[in-house]
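Asker: Need coordinates for the following:
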Amino acid sequence: MTRSRSLFQAYTLTQWQEYYAAEPERIEDVFLAFSEQANTPDNAWIYRADAAALKAQITALQTALGLGDRTLADFPLYGVPFAVKDNIDVAGMPTTAACPAFSYRPEQDATVVARLKAAGAIVVGKTNLDQFATGLVGTRSPYGAVPNAFDETYVSGGSSSGSASAVARGQVAFALGTDTAGSGRVPAGFNNIVGLKPTRGWLSTRGVVPACRLNDCVSVFALTVEDAWTVASLAGGFDAADPYSRPHPGTAPARFNSTPRIAVPDSLEFFGDARNEAAFQRSLTQLTALGATLEPIDFTAFRALAAQLYAGAWVAERTVAAGAMLDRDASEMDPTVRGIIEGGRAYSACDAWQAEYTRAELARRIATQLDGFDALVVPTSPTIRTLAEMAQEPVRYNSQFGTYTNFTNLADLSALALPAGFRDDGLPFGITLIAPAWHDLALSAFGARWQQAHALPLGATGQPLAAQRTPAPESHHVRVAVVGAHLRGQPLNPQLQRRQARFVCETTTRDCYRLYALANTTPPKPGLVRSATGQSIALELWDIPLARFGEFVAEIPAPLGIGTLELADGSLVKGFICEPQALENATDITSWGGWKAWLARHHSA
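Answerer: Just a heads-up that it's a prediction; the model follows:
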């Protein structure tokens, strides 16, 4: 079997943006190379767009760009190739869920696909999967098994096998998968790429063939955490047409605490895989080197909840999703997949309700255990298997792969699978960070730090990881500049901490401010005012969850308030300002350059 590797010159979103910056018209030549290889045998793909399908997307994008009121900046994914798992609808392309008898050709894009197209991305095809997204192996497809990107004798992981393989080999910049039990994480770990499993309901599942509707997520595969987060941000958002879509509450922190507190299972199972066990222990050491504090927690509830997904009535959700397919000729479905899905018929409505009660009880126990932690770290998979081994034990080994993934959606958690180096046999190893719902940004911020610290090559491309860009403020957070009593170590800093605010960095204002020590304030506070004869003043930037910002502002007493400050780099942020009348009895401390410097020199005088 021929398996083509990279088809494009750029790999990451930043590289694509740089490639098109000077010559947006390059887009047609870029996709010619892909259409010329559309017929090359490659089990990662079920359907690849031909020249006409690509041209139609390119023309629509160029037309939108050429209307005169929009620029490349309005299309952050302009001309970026991406793949879509073949249980997610793309208008005009067949959706098969890896079952030819199920195939249909949708007239509309799934919500997530439509949003990514609107951002300028180009769908180049549909990728292979474990049939009906039932499996974590990448072998349960009539279109062929998808082998590992590093060693073709090993499995790629599933069910989003084709999407992971295409990203790992540089055939697309990113790909959409789905993740109900780990399908967006296991293949990421097996192929040295990033797999973001978002909070349930953030990315709409309208236009997705359901596996378990209550637990399905659209996931994102990318070579870097930064790219995965960008794609998820563009694809996500409330969708009123999806009954399981949820609006972002705006209450979650933007990043971990400065000294992250990370939970680790108190007992770990690797099913005899000493290489994975050693790799995970190395990862724990590396987390400590990044400043994390690791603490063991009882993993009993997690294991019990993971078992519920396939060993209980929850499997009946898959039976409902498969619908009439179970009444057709058995030969039209993969026998292992059919056997699993048919198992749901053995459960009653009473069993289903009891399963939900059990889920809720275990999920509450898990939430209580994780309270106070920034995240839980687990091996993405405890082991990996060869294609030959998987053929001998298709159910048992699949179950092993889900040891640290199956519980995540049942417990309403977010997760991020990260590359974590290579075993001594050359196969990739991965870890997964798991956090409460809506903590996706915090996971991604720390994940980007992790990836930068390791600087592993990107997927199987051999390309190096570029330096990370400074993250911009995110829409569900407010970036606030503090100059006095709210600084780290100062008496009012807990007001920020209580709102899940997170420190971003130290910086300065533009050189047009003056700083005053206000009279008769408890605790002592400074006042910052704009002035034509000012200088740069030291400050800290903090990101506060949007929904908590009003609480914070409500505690600010006169004569202080929140306005807009200009930073040294010219950017504008919210920050503390002072009413002019409060300066009459104040002391001008501008020359000290900042509140902490003045306090230190003042107390030493």
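Asker: can we go C-alpha only for contacts and neighbour counts from here?
Answerer: OK.
Asker: how many neighbours does the residue nearest to Pro457 when sequence neighbours are not counted have?
Answerer: Distances taken as Cα to Cα, 6 or more residues apart in numbering put Pro464 closest to Pro457, at 4.7 Å, once the chain neighbours are dropped. Using other Cα atoms under 10 Å, Pro464 has 11 neighbouring residues.
Asker: At which residues are the helices of the stretch 501-605 of the chain located?
Answerer: With helices called from DSSP state H, counting those that start in this stretch, the stretch 501-605 of the chain shows them at 546-554, 595-604.
Asker: mind checking which of the ones you listed is nearest Val573?
Answerer: With respect to Val573, and counting by Cα to Cα, the nearest of the helices of the stretch 501-605 of the chain is helix 546-554 at 13.4 Å.
Asker: In that closest one, which residues are buried?
Answerer: By neighbour count with 16 or more other Cα atoms under 10 Å, helix 546-554 contains the buried residues 546-549.
Asker: Next, name the residue at the spatial heart of this structure.
Answerer: Leu196 (3.3 Å; Cα atoms, centre = their mean).
Asker: Correct me if wrong: that residue contacts Leu223.
Answerer: No - judged on Cα atoms under 8 Å, Leu196 makes no contact with Leu223 at a distance of 11.0 Å.
Asker: hang on, the earlier thing: make JSON lines from the helices of the stretch 501-605 of the chain and add distance to Gln15 to it.
Answerer: Shown next, in JSON lines, are the helices of the stretch 501-605 of the chain (distance: least, Cα to Cα, whole Å):
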{"stretch": "helix 546-554", "distance to Gln15": "31"}
{"stretch": "helix 595-604", "distance to Gln15": "41"}
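Asker: And this one, please, so the two structures can be compared:
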Amino acid sequence: MRQTEEREMSAVTRVRAAHDRIAAVDRPEIWIGLRPRAQVEAEARTIDARVAAGERLPLAGRLLAVKGNIDVAGLATTAGCPAYAYRPEGDAPVVARLRAAGAIVLGTTNLDQFATGLVGTRSPYGAVRNAHDPSRISGGSSSGSAVAVALGIVDLALGTDTAGSGRVPAALNGIVGLKPTRGLVPTAGVVPACASLDCVTVFARTLPEAEQALSFMTAPPARDLPALPRRAPGPWRIAVPPREQLGELDEGWAQAYEAAVRQLEAAGADVRTLDLTPFTEASAMLYDGAFVAERYTAVGDFVDKLIARGGGATTTLDPTVAGIITRARDIPAHRLFTDMGRLAALRTRALEELGDADALLLPTTTGHPTLAEVSADPLATNARLGRFTNSTNLFDLAAVAVPAAEVNSLPFGVMLIGPAFTDERLARIAGLLQPEARLAVVGAHLTGQPLNPQLLALGAHLDRTTTTAPVYRLHALRTTPPKPGLVYVGEGGAEIETEIWHLPATGLGRLLAALPRPMALGTVELADGTRAPGFLCEPSALQNAEDITHHRSWRAYLSDRSGQES
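Answerer: From the prediction side, this is the model:
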């Protein structure tokens, strides 16, 4: 393990690259608070020193963003409302656990105020724009966290999920979102939205990274484990609704969902139909019923007092959020008990429909609205986004959201929902749905080169041979086995021979986790103007490295060197 850790990119290098990335993407609305750079780099140097001394830190140098309703020592917890801000005495337990494993917090992220919404626009800190199309929403309420991961600023991010906030932003930004069973991850140090339903969630670009982080976040459950029925042997059993029960979806989304169903069938799953009605009826109850009163219990008194004081209330309170919370104040108690009885009946029906299925497969959400569409009709648009997610915590279920395709050049995601404490089972099934990723290689992973078997073992296949754009230089590094270092220079570069490989996204995550220094995964610009993830090199490794750019190919360089030696 120590050898693997020593091969990974240093924590200091990761921190510096993250700050460069923050400047490059120019998305200030992602963040509410960034820790001072000097402080973060000092912490990174400590992490590097501990690893060098032999300490096992599985998340060493992994960069973490934390939703602004979760306590981070040294930063204000605002829950998206500047007037609510307080300075916590320490990290929330879930943050402390990730830091103890070596993760480094960059800052706290923007959110739908008081975690009330699925759109990512309800914040005085600004609407968080989508990572792929800035004219569209990022999804909320964990908007900043999801976009920070999707844009490659951080490796991991914490969100929360009451109605789908750890899943909808994952789907709309093309990343993974794990919503654990309620009580599996502690919610101490989290500003509640609905305390009885809230879950702390994790975002990552790949399923293995998200699972690894969740393994450190979990603790002995705060309640007794249920006596789960013994799973009968056989293929995964996946429940799906009939097409008409999905309702209206964005253009192409129904077809993308059906393709995901076929993908599970091709992997050997037993797909059967269920009636989705109890799930969608319960979803409508979360905001239209009495359960929204718990949001008033969380922050209603504060909101009332701020409104009563007037003045700055109109600039610090989001009007849509304030309206939802204040209206909840007047819900009568008898209505809550009525809704609790109805919910219990719906849950019984839902579990009967699920039967012995391992998971229910659904589109994570219904479509991808523009910022303008949300502004024109904020409540109805938000309600549509939660059609499939709202019932999960009401029914005490676990869920995982994963990318499944691209539709009209935008991410499309699905989620798997299952009984409480079947989190690992859901992740195993979700792994069957992970889409392929592209990888640009220029050196030891090329066809016939020493590290090419690593790609083949991950299920990779060669797509084509091309070249980079003429903005890179190539150097021969002093490594074993020999490998080149590709470095972006802009002007003065050359076209370098490149192979484009396709491999499962989970395989790319495993490759990244064991990537040796001084190599790093970045974005490589290709001759045709497109971009692909690929291996780049830390500039610090170029000292005493031979510049071999004039060969325009690693293989050409090796052939020439071999000829000289013979």
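Asker: rewinding a little: could you say which one of the helices of the stretch 501-605 of the first structure comes nearest to Pro100 of the first structure?
Answerer: Proximity to Pro100 of the first structure, assessed across these by Cα to Cα, is greatest for helix 546-554 (46.2 Å).
Asker: for the closest one, packing partners?
Answerer: In terms of contacts (3 or more Cα pairs under 8 Å, 6 or more residues apart in numbering; DSSP states H and E), helix 546-554 of the first structure is packed against strand 477-482.
Asker: Buried residues, the next helix or strand after the strand it packs on. List them.
Answerer: Next in sequence after strand 477-482 of the first structure, counting helices and strands by DSSP states H and E, comes helix 493-497. For helix 493-497 of the first structure, the neighbour count (16+ other Cα under 10 Å) marks 493, 496-497 as buried.
Asker: quick one: which of those residues is nearest to Gly527 of the first structure?
Answerer: Using Cα to Cα, Asn493 comes nearest to Gly527 of the first structure of the buried residues of helix 493-497 of the first structure, at 16.4 Å.
Asker: distance of that closest one from Phe503 of the first structure?
Answerer: Computed as Cα to Cα, to the nearest Å, the Asn493 of the first structure to Phe503 of the first structure distance reads 11 Å.
Asker: could you pull out the strands for the stretch 201-350 of the second structure?
Answerer: Using DSSP state E, counting those that start in this stretch, the strands of the stretch 201-350 of the second structure run over 237-240, 270-273.
Asker: how big's the offset between the last one and the first structure?
Answerer: It stands for strand 270-273 of the second structure. On superposition with the first structure, the mean distance recorded for strand 270-273 of the second structure (mean Cα distance after the TM-score superposition for the first structure) is 1.8 Å.
Asker: Just the residues contacting that strand, thanks.
Answerer: The contact list for strand 270-273 of the second structure (Cα atoms under 8 Å, 6 or more residues apart in numbering) reads 235-242, 261, 265.
Asker: Could you tell me where it falls in the first structure?
Answerer: The alignment of strand 270-273 of the second structure onto the first structure (TM-score structural alignment) spans residues 293-296.
Asker: Buried residues in the matching stretch, which are they?
Answerer: Residues of stretch 293-296 of the first structure classed as buried: Leu294 (neighbour count, 16+ other Cα under 10 Å).
Asker: Stretch 227-245 of the first structure too?
Answerer: So stretch 227-245 of the first structure, judged by 16+ other Cα under 10 Å, has buried residues 227-229, 231-237, 239, 244-245.
Asker: Tell me how far stretch 392-408 of the second structure lies from the chain's centre.
Answerer: Centroid displacement of stretch 392-408 of the second structure relative to its chain, using Cα atoms, centre = their mean, to the nearest Å, is 12 Å.
Asker: how about it: buried residues?
Answerer: Here stretch 392-408 of the second structure shows 392-405 as buried, counting by 16+ other Cα under 10 Å.
Asker: Can you tell me which of those end up in helices?
Answerer: 392-394 (DSSP state H).
Asker: how about CSV for these, with distance to Gly152 of the second structure added?
Answerer: Output for those, formatted as CSV (distance: Cα to Cα, whole Å):
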residue, distance to Gly152 of the second structure
Thr392, 29
Asn393, 29
Leu394, 33
